[in-house]
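# can't give you the sequence, but here's the structure:
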């Protein structure tokens, strides 16, 4: 609904007059009123475009309750528990009955958040959006029972349920799909999802590249080290030490060196991983901004802002699973290097092993 504030003023666009005289007279003190039976499930809140500052969300049992933006509350000295009176605007095209009904609502919550894009009028300001229960919007526009007009309905699926299969099943219901459209709810957060996928892809590529490089460098170093100890092995075998015992000794040495190396690597990785994740996110956001600029001007309203939002920050942590995988990988490299360098030597005589090369 579109409603005028009674005894309160909307937030104005800073630095200019956005309405002409006629529009100022008709919509100068008008707020966008959105009725909902559960504000916590609205896209703007689930995507964290908006967040609660004080109070609570609207729920299905509410009647004549409202939530206001912190800027609107500050402009009018409002707080949770105060009343906000709304009057239906007869000039709104959706107000088919030209209702001027007035509803006094109780403020149950104050939210925060705004578009970071330039707005062209006060109607696009998030500050001038008021959320109310469905009874309030129905009373404002004088809808008769069963004749209300709903913009959308959101259906939340259980975790693990296939969205596409559910949508296909829904389309087989006896509904006139010429008048309705069923879509995925994540279309409003597509930019954030794309950013997450891009960062994941970059991190996966970095992981593969670093792993391959590490395996190659580590293998070469171990092979050179083992090959350099050929004479030592020959001397020890000549003294009566069994070759299996020598293999066990070399593996033990590698493990003793590998354990502190893993600890040092984990400490270094904590900082390096966060730096790498932040760099990847910065690159992805820069690419998204460039793509967005080529698409032309995007509005400053909530839905437009939500559709182009990207990830603000990224927290990277090293979990125990990653450490376990690295440890197993390190052990595998050690075993392979020992096998490659020592198995051929086990077939040689102590004298041939002791020869200088």
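Nice, thanks for sending it over. Nothing here was measured: the structure is a model prediction, and the numbers come from that model. Numbers count the residues shown, from 1 in each chain.

# contacts, neighbours, all on C-alpha from now
OK.

# Is there a neighbour count for residue 285? I'd like the number.
Residue 285 sits with 21 neighbouring residues when counted by other Cα atoms under 10 Å.

# Would you confirm that it contacts residue 195?
Yes: applying Cα atoms under 8 Å, one finds residue 285 in contact with residue 195, separated by 7.1 Å.

# Quick check: neighbours shared by the two?
Jointly contacting residue 285 and residue 195 under the rule Cα atoms under 8 Å, 6 or more residues apart in numbering are 310, 311.

# Show the contacting residues for residue 349.
Neighbours of residue 349 in contact, by Cα under 8 Å, 6+ apart: residue 234.

# wait, I meant residue 190
Applying Cα under 8 Å, 6+ apart, one finds that residue 190 lies in contact with 307, 308.

# any idea which element it lies in?
Using DSSP states H and E, residue 190 sits within helix 190-227.

# Against which helices or strands is the very next helix or strand once past that helix packed?
Of the helices and strands lying after helix 190-227 in sequence (DSSP H and E), the nearest is helix 230-238. Of the remaining helices and strands, those touching helix 230-238 by 3 or more Cα pairs under 8 Å, 6 or more residues apart in numbering; DSSP states H and E are helix 350-354.

# Second structure for comparison follows:
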């Protein structure tokens, strides 16, 4: 009798064992399929989160680490601002992943011809006795009126690309702008009867040097100005912030006129290359003290968004491994018991001259036939099963996730603007799983390997004996 026909009759004759094998293979297939589907959904969600946060990486001082070190040594207060020399980091801008670079520097200034915009709360604070919330300048230093932001191009600033900072008249500061150009807030211009084309004179609070600047644009900011820091220090109010080129800022705000920046924002061509860029940047700028500086790709915000889904993906990966191993062992045990029960049948067939390869082929066909039915059931129910598992696992992880990932660096500390921005970023609480051909092929590969190994080892143990040994051997 043809071994294919024997396989078909064997499946029908052993209905109970066939049903048990079908259930086992269906459970294995469903869990493995769900595991792969969840991992793919998590990967897609992570990519979408990266796109939402943007493909920008900021090189800056690791302020959180600085604060921790100062607290450990018993020091108090904010650490001093550390500048980054352009010579140490220019090579990073030439990396293939980089689309554009924005060098940022900061300074403060006063002016005898331009009055800063003062809010009602600031005026009250100046007229009343100084309290704990008021910033008091060290002896010998002048209280600044304005914040000067040195940039490569305003168009590369996050606030500009996000629409919270706009140029309402004139033009934005770019690399093509004339020397000694400045963009000021429209409210500051209105208070001082200034317009595009006028010249203002600023005096740096650090060097006491002065510089005449020509207004090329008026800006408008929608950033909130009610923060306690803005009330205590008027020069930090968005209306008192000006934008100049880094070269202009260095000319009169530094002793040597050499450009040093407080941070660098790299815009990458593809968010997917952020991890690769970080590694290459550290090699390109090997002279930089990487114990002091860090490359931040909105990592805290990213981790808050994708933290729960990464936990779900990790758990589903473990499920795939455990189910594959445990399912394979259970299936192998079931086939071993079936082979032992069919010892007499196998012995007789071998004695009649049937080839061992055909007997093993018969066992494989029987198991693969059941596995095919199990796969069809898995395919039909996989979408519903994987989505149900995803919803349950993600709901648990979101509930257990902490509401704050890490304290953001920069002005404000806990409760400051950086932390408030982090708190405003929502976690990803939903994932949609899709069963595509890649996932199905992965399940088929895993299932085929499990079936093949489960049949191979038990059958080899029996078929390596000769027919006489098989028929005479006692259970």
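Happy to help now that I have it. Bear in mind the structure is a predicted one, so any value in this text is a computation, not a measurement.

# Residue 123 of structure 2: neighbour count?
Residue 123 of structure 2 has 13 nearby residues by other Cα under 10 Å.

# can you check residue 110 of structure 2 too?
22.

# what do you get for the one 10 residues further on?
Neighbours of residue 120 of structure 2 under the rule other Cα under 10 Å: 9.

# Residue 230 of structure 2 versus that one, what's the distance?
Separation of residue 120 of structure 2 from residue 230 of structure 2 (Cα to Cα, to the nearest Å) stands at 12 Å.

# again, but for residue 202 of structure 2
Residue 202 of structure 2 is 21 Å from residue 230 of structure 2, by Cα to Cα.

# Residue 21 of structure 2 now?
From residue 21 of structure 2 to residue 230 of structure 2 the distance is 70 Å (Cα to Cα).

# returning to that earlier point: okay, residue 202 and residue 230 of structure 2: which has more neighbours?
Under the criterion of other Cα under 10 Å, the comparison of residue 202 of structure 2 against residue 230 puts residue 202 first, with 23 against 18.

# For the more buried one, which three-state class applies?
strand (DSSP: H, G, I helix; E, B strand; the rest coil).

# now do residue 104 of structure 1
strand.

# can you check the one 4 residues further on too?
Classification of residue 108 of structure 1 by three-state DSSP places it in strand.

# number of nearby residues for residue 1 of structure 1?
Other residues near residue 1 of structure 1 number 20, with proximity taken as other Cα under 10 Å.

# Skipping adjacent residues, who's closest to it in space?
Spatially, and ignoring its direct neighbours in sequence, residue 1 of structure 1 is nearest to residue 33 (5.0 Å; Cα to Cα, 6 or more residues apart in numbering).

# Point me to the helix or strand that includes the counterpart of the one you found in structure 2.
Aligned by TM-score structural alignment, residue 33 of structure 1 pairs with residue 148 of structure 2. Take DSSP H and E as the rule and residue 148 of structure 2 turns out to sit in strand 146-151.

# How about residue 189 of structure 2?
Here residue 189 of structure 2 is assigned to helix 186-191, by DSSP H and E.

# same question, residue 335 of structure 1
Applying DSSP H and E, one finds residue 335 of structure 1 within helix 320-346.
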